[in-house]
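Enquirer: sequence first, predicted model second:
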Amino acid sequence: MDPLYRSLWDDVDGCDTHDAYKILTRLKLSSDHDPELHRAIEAIQVMEPGQRTHYPNLAEIGPGLPATTWFWTNWIPRGAITILAGWPGIGKTYVGLHLAHCVTSRTAAPDGAELDLRSGIALYVDAEDFLPDLYFRAQTWQMNLNSFFVMQRPPRDLLDFTKPEYQDELTEMCFCLRPDLLVVDSLSMINSRGENSIEEVRSILAFLADIAQQFDTALLLMHHLRKPGKRVTTPVTMHDLRGSGHLVAMARSTITLDLLKTGPDDDLNAPRRLQVQKKNRGRMPDPLAVHFTDSPATPDVAELTFAPVNTVLTAPATKTEECSHWLLNTLTAQGPLAQAKLLQLGQPLGYSRMTIQRAREKLNGQVIDTLGAYQRGNQWRLADDESDSQP
C-alpha cells in the first residue's frame, strides 16, 4: 500500500459509505491532471471504505474438499500422483503393465486386496517408445487389449508435456475414457530438457496432478533413479530420492522397486522388493516380493507373482552393509558430521572406527569430505548435498 493510497484510505475509512463516495467523486473530478491520484481513487472505489475482505476458514472450505480414495488400498490413491522409482532395468515397466492387467481383467491387486475399479480401463503413456514390447508382453499375458489404451510417442519427436498439444491430447483421452489407472512411463521422457530442468518438471507435475484430480484416476509415474556409484543391485532408500524433492513433494505415495539379496553374490534374476517409502495417509503396507519367472508361452517374457517379503529367504546383511545404510541415513537426517561424532553415534550400535570407514568405502563416493581427510574441521557429507539445495 503506497503512501498516497494509505492517506486517502485513512481520510475516508471513518466516513459512512455515502459521504466517502461523495469525497472520492469530487477528488476524482479534479484529479485528471494527476494520474497517480486518479489511480489511487479508483483502487479505493473498488473496495468501499468500511468493507473488509473475507478470508474463508477451514470450516468453510473443508466440506468441499475431495476425500482420499484408494485405487489400491494403502499403495496407490485416486486423484493424485504416485511415484514408482527404481534403477533403470529393475522392472518398473513390468510392474506398471501388471497393474494395467489387473485393471483390464478386473482381478485383485498384487497383495490380494480388491482394487477400486469403475471403468475397467487402463491408459498407458508410452513416452519411451516401448510399444512393440508392451504389445508382445500384453499378448503373451492374454490381456484384454480392448480395455487397454496407449498414448503413443510421436515419430521423430518426444512426448513433451510442456507443449499444449500433448497436454490437450492426454486431457481429451482421459475425458473420453475415464481410466481407472493412468501409467506415465517415464518422467525423464516427457520433457525435452529432461529432469534437470526443475521449473519445467514442476510444471509437468502440476499438469499431471491436475489430470489425476480432475478425472479421479490413479496416476502411476515411473521415475528412473540415477546416482553416482549406484547399480541395479543396490537397495533403494529414501536417500536415493534426495535431489528429487520437488517430485516426492508432489506425490501422494512413493513406491520403490529394488533387488532382494538372496545370497552372498549379486543375482540379477533374484526377486524384487516392492515397497512404499512415503505416503501421506493410512498405514504403511508390508513390502512385497516380486518374482519374475519365464512365461510358459515364451521365455522372452516374464510373468509376475507376488508374495510377502518375509516368505523369501534373503541373505542377512553384513555388518559393513548395515553400517552403510546407517551412515547414509544419519548424514541424510543430520547433515555433515565429523568422523569423531559419527564414531560416537555408531559405537553404541556396534560400529567400530574400521567398520564405519569400510562402510564409507562401500558407498563408492556417496560420502565425501568437506575439506580434506586430515584437515582441521573436516566433516563427512553426502556427495549430492549441493545439488539437493538447488530450487
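Expert: Perfect, I can see it now.
Enquirer: going forward, measure contacts and count neighbours with C-alpha atoms only.
Expert: OK.
Enquirer: buried ones in stretch 141-148?
Expert: Of the residues in stretch 141-148, 141, 143-144, 147-148 count as buried by neighbour count, 16 or more other CA atoms under 10 Å.
Enquirer: from residue 276, how far out is residue 194?
Expert: Distance of residue 194 to residue 276, computed by CA to CA, to the nearest Å: 25 Å.
Enquirer: look at these two and report which has more neighbours.
Expert: Between residue 194 and residue 276, counted using other CA atoms under 10 Å, residue 276 has the larger neighbour count: 21 against 14.
Enquirer: state whether that one is indeed within a strand.
Expert: Yes. Applying DSSP: H, G, I helix; E, B strand; the rest coil, one finds residue 276 inside a strand.
Enquirer: picking up where we left off before, list just the nearest of the buried residues of stretch 141-148 to residue 230.
Expert: The nearest member of the buried residues of stretch 141-148 to residue 230, counting by CA to CA, is residue 141 at 32.3 Å.
Enquirer: skip the chain neighbours and tell me the closest residue to the closest one.
Expert: Leaving out its chain neighbours, the residue that sits closest to residue 141 by CA to CA, 6 or more residues apart in numbering is residue 303, at 7.7 Å.
Enquirer: which of the three states applies to that neighbour?
Expert: strand.
Enquirer: over to residue 328?
Expert: The assignment at residue 328 comes out as helix when based on three-state DSSP.
Enquirer: so it sits against residue 240, correct?
Expert: No. Here residue 328 lies out of contact with residue 240, judged by CA atoms under 8 Å, at a distance of 9.6 Å.
Enquirer: of these two, which one has the most company?
Expert: The neighbour comparison of residue 328 against residue 240 (other CA under 10 Å) goes to residue 328, with 22 against 18.
Enquirer: list the buried residues in the lengthiest helix in the chain.
Expert: For the chain, the helix with the greatest residue count under DSSP state H is helix 198-215. Of the residues in helix 198-215, 198, 200-201, 204-205, 207-213, 215 count as buried by neighbour count, 16+ other CA under 10 Å.
Enquirer: name the nearest of the residues you listed relative to residue 61.
Expert: Using CA to CA, the buried residues of helix 198-215 come closest to residue 61 at residue 213, 17.1 Å.
Enquirer: distance of the closest one from residue 78?
Expert: Distance from residue 213 to residue 78, counting by CA to CA: 8 Å.
Enquirer: putting a second one here so we can go through both:
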Amino acid sequence: MQPPPFLGGGNGVDIVAADTIPVRPIDWLWPNFLAEGKLHILAGQPGTGKTLIALAIVATLSKGGFPSSLWPDGSHAPFGKALYWTCEDGIEDTLMPRLVAAGADLSQVLILRASFEKWKKRSFNFATDLPLLRSEIESHPDLKLIVIDSIMQAIAGDAHKNQEVRRSLEPLVQLAEDYGIAILGITHVNKNSGSKKPLDRISGSLAFAAVARVVLLTARGKSVDTANGYAATGVLVRAKSNIGPTDGGFCYEIGTAEIPAGPYRTTDSPFVRWSGEMIPGSAEEILKLIEGDKGDGPSGKREIAMEFLQSQLVGGPQVGSAIEQIAQAAGIAAGTLRRAREDLGVTSIKQALGDGTFANVWSLPTSTGFPHSRGPLGQSQHALVNTRRPERSWPDGGAPYASAPLASEATQGWGPKIVPAPIEAY
C-alpha cells in the first residue's frame, strides 16, 4: 500500500472513506484454526505436545494440495512452505527427527538457524533482525507459515507488561499481514493454573491473548495404553478467536516412531496422532473434561464421570459404545463410567439402528431432571460424541454424506485422521 501524499514532510494521518475500502474474506490455511496474515498463540504445559502439534501442522502444510493431506477435521490442507524457529530444542537431534516422524516433506520446511552480522554468526534477534527476515521471505513466495518456539523470545522487555508485549508483537502482526503468512507462537501456561479461565492460564501478559487473533491451548489427561503403543491422551482446544468460532477441539495421542538417523542407526521420536472428529463444547468445558474439574465443581472421579454422562445424554439417547470410546480418550476408566451409570440410573436398551445393525443405546431416566428428546438417535447438540455427519465427502473422496444422522457412526470412527506418512531418511 502506497503512503498518502502528505504535505509538510510526509507527516499526517491517513483517513479514507469507508466505501473506498474493499471487503475481503479471511483466507484460512486450516479453516477456523489457522488464518493467513494473522498471529496465533499455541499454549500449554510442558509435556502436553505443543511442539509436536506445531510440527504436525507444518508437516500437513508441507504435503498440502494432495487428497491425503488432511487437517484433523477432515478438510484438505493447501500447499505451503513453513519456516520454523526454535530456541528450546536442538535442531539435528530433536527437531529433525520430529519432523520426519510427523511425515513432513523436508524440502518444503525451512529452518531459521541463526543470523550473520559482518560474517559473524549469532542468534536471531527479533528486535533487530526482522528486516533481514523480510528479505528472506520475499525469496520464498510459497511460504505460508512461520512457527516461533518460543514466542517469549520475541519480547524485548518485560513479558508481563502489556505495553511492552504489544510493542514487541506489533512487528510480527505487521509481518504476517504484509506477506499473508500465518504466524504461530508457542508458549507455556502458568503452573497450577488449571482452575483458571483458559485465557488466564497463559504465561506473561494478557496482551499475548489479546493481540493474537486465535489462541489454542493444549492439555493432557490420563495416559492410556493401546495395542499400537500410543499413550498420553491430550486435547487441543480453541480458547479464543476474533475471526471465527470460539469453541471445539480435537483429541490426540502421542506415539513414538523409530526413524533412520544416519548409516546403520535409528532414533526414536515422538509424534502426534489425531483421534476422532471435532469435540463440541467451549474450551473451558473440554479442558474440564480432559483434566478433571480443578475448580468449584465436583472433584471426585465418579462425579466427573457423572457430569460427563449427563453432558452426553442430555440431548437424547446415544450409542453406548460411542460414549465409552470418548470416555476412554478423556481418561475416564471403564469401571468409573460404569459406577457413574449406576448412580445416574442410565438405562441401556438394545435397539436396531437405521443401518440395520443393533447396538446398546443409553439414555437418562426422566426422573433425573435433565430434559432430553426421545427423537431420532444421534441428534444431541450437547454431546461430546459428535454423531452428526459433517458436511463433506467420504474419506475416500466419494459422494457427500446423506443428511439424516445415525448414532452408529460414532462407533465406526468416521472422519479422516492425520496419520504419519511413511518415514523417509533425511
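Expert: Looks like it arrived, so ask away. This one's a predicted model, so the numbers in the text were calculated from it and none came from an experiment.
Enquirer: any idea what the TM-score is?
Expert: Remark: TM-score between the superposed chains equals 0.58 [TM-score structural alignment, normalised by the length of the first structure]; 260 aligned residues with a CA RMSD of 3.5 Å.
Enquirer: now the buried residues of helix 198-215 of the first structure in CSV, please, with extra columns for distance to residue 129 of the first structure.
Expert: Output for the buried residues of helix 198-215 of the first structure, formatted as CSV (distance: CA to CA, whole Å):
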residue, distance to residue 129 of the first structure
198, 24
200, 21
201, 20
204, 19
205, 21
207, 21
208, 20
209, 23
210, 25
211, 22
212, 23
213, 27
215, 25
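Enquirer: what's the farthest-apart pair in these?
Expert: Across the buried residues of helix 198-215 of the first structure (CA to CA), the longest gap, 25.8 Å, separates 198 and 215.
Enquirer: what about residue 96 of the first structure, which SS state?
Expert: Under three-state DSSP, the three-state class of residue 96 of the first structure is helix.
Enquirer: quick one: what's aligned to it in the second structure?
Expert: Under the alignment (TM-score structural alignment), residue 96 of the first structure maps onto residue 54 of the second structure.
Enquirer: wait, its match sits on residue 148?
Expert: No. Under the criterion of CA under 8 Å, residue 54 of the second structure is not in contact with residue 148, lying 9.6 Å apart.
Enquirer: contacting residues for the aligned partner of residue 207 of the first structure in the second structure?
Expert: Following TM-score structural alignment, the counterpart assigned to residue 207 of the first structure within the second structure is residue 171. Neighbour list for residue 171 of the second structure: residue 130 [criterion: CA atoms under 8 Å, 6 or more residues apart in numbering].
Enquirer: skip the chain neighbours and tell me the closest residue to residue 76 of the second structure.
Expert: Using CA to CA, 6+ apart and skipping residues adjacent in sequence, the residue nearest residue 76 of the second structure is residue 70, 4.6 Å away.
Enquirer: show me what counts as buried in stretch 60-73 of the second structure.
Expert: So for stretch 60-73 of the second structure, counting by 16+ other CA under 10 Å, buried means 60-64, 68-73.
Enquirer: would you double-check that residue 7 of the second structure falls in a helix?
Expert: No. Read with three-state DSSP, residue 7 of the second structure is coil and lies in no helix.
Enquirer: was I right about the residue nearest to residue 76 of the second structure contacting residue 77?
Expert: Yes. Here residue 70 of the second structure reaches residue 77: they are 5.5 Å apart, a contact under CA under 8 Å.
Enquirer: identify the contacts common to these two.
Expert: The overlap between the contact sets of residue 70 of the second structure and residue 77 (CA under 8 Å, 6+ apart) consists of 60, 64.
Enquirer: and residue 187 of the second structure? What does it align with in the first structure?
Expert: Alignment note (TM-score structural alignment): residue 187 of the second structure maps to residue 223 of the first structure.
Enquirer: which residues touch its match?
Expert: 83-86, 185-188.
Enquirer: just these: which are in strands?
Expert: Judged by DSSP state E, strands contain the following of the contacts of residue 223 of the first structure: 83-86, 185.
Enquirer: pick out the most distant pair among those.
Expert: Farthest pair in these, by CA to CA: 86 and 185, 12.4 Å.
Enquirer: comparing these two, which residue is more hemmed in?
Expert: Neighbours per residue (other CA under 10 Å) separate residue 86 of the first structure from residue 185, with residue 86 holding more: 27 against 24.
Enquirer: where do the helices sit along the first structure?
Expert: With DSSP H as the criterion, the first structure has helices spanning 3-13, 17-29, 35-46, 58-61, 92-104, 131-140, 164-177, 198-215, 245-250, 319-334, 339-346, 353-362, 385-388.
Enquirer: re earlier: got the contact list for the residue nearest to the match of residue 96 of the first structure when sequence neighbours are not counted?
Expert: Leaving aside its sequence neighbours, residue 54 of the second structure sits nearest to residue 147 (CA to CA, 6+ apart; 7.4 Å). Going by CA under 8 Å, 6+ apart, residue 147 of the second structure touches 54, 82-85, 183-186.
Enquirer: now for the residues you listed, which pair is the farthest apart?
Expert: 82 and 186 (14.8 Å).
Enquirer: these two: which has the busier surroundings?
Expert: Shown here are residue 82 of the second structure and residue 186; by other CA under 10 Å, residue 82 has more neighbours (26 against 22).
Enquirer: what does the more buried one correspond to in the first structure?
Expert: Aligned by TM-score structural alignment, residue 82 of the second structure pairs with residue 122 of the first structure.
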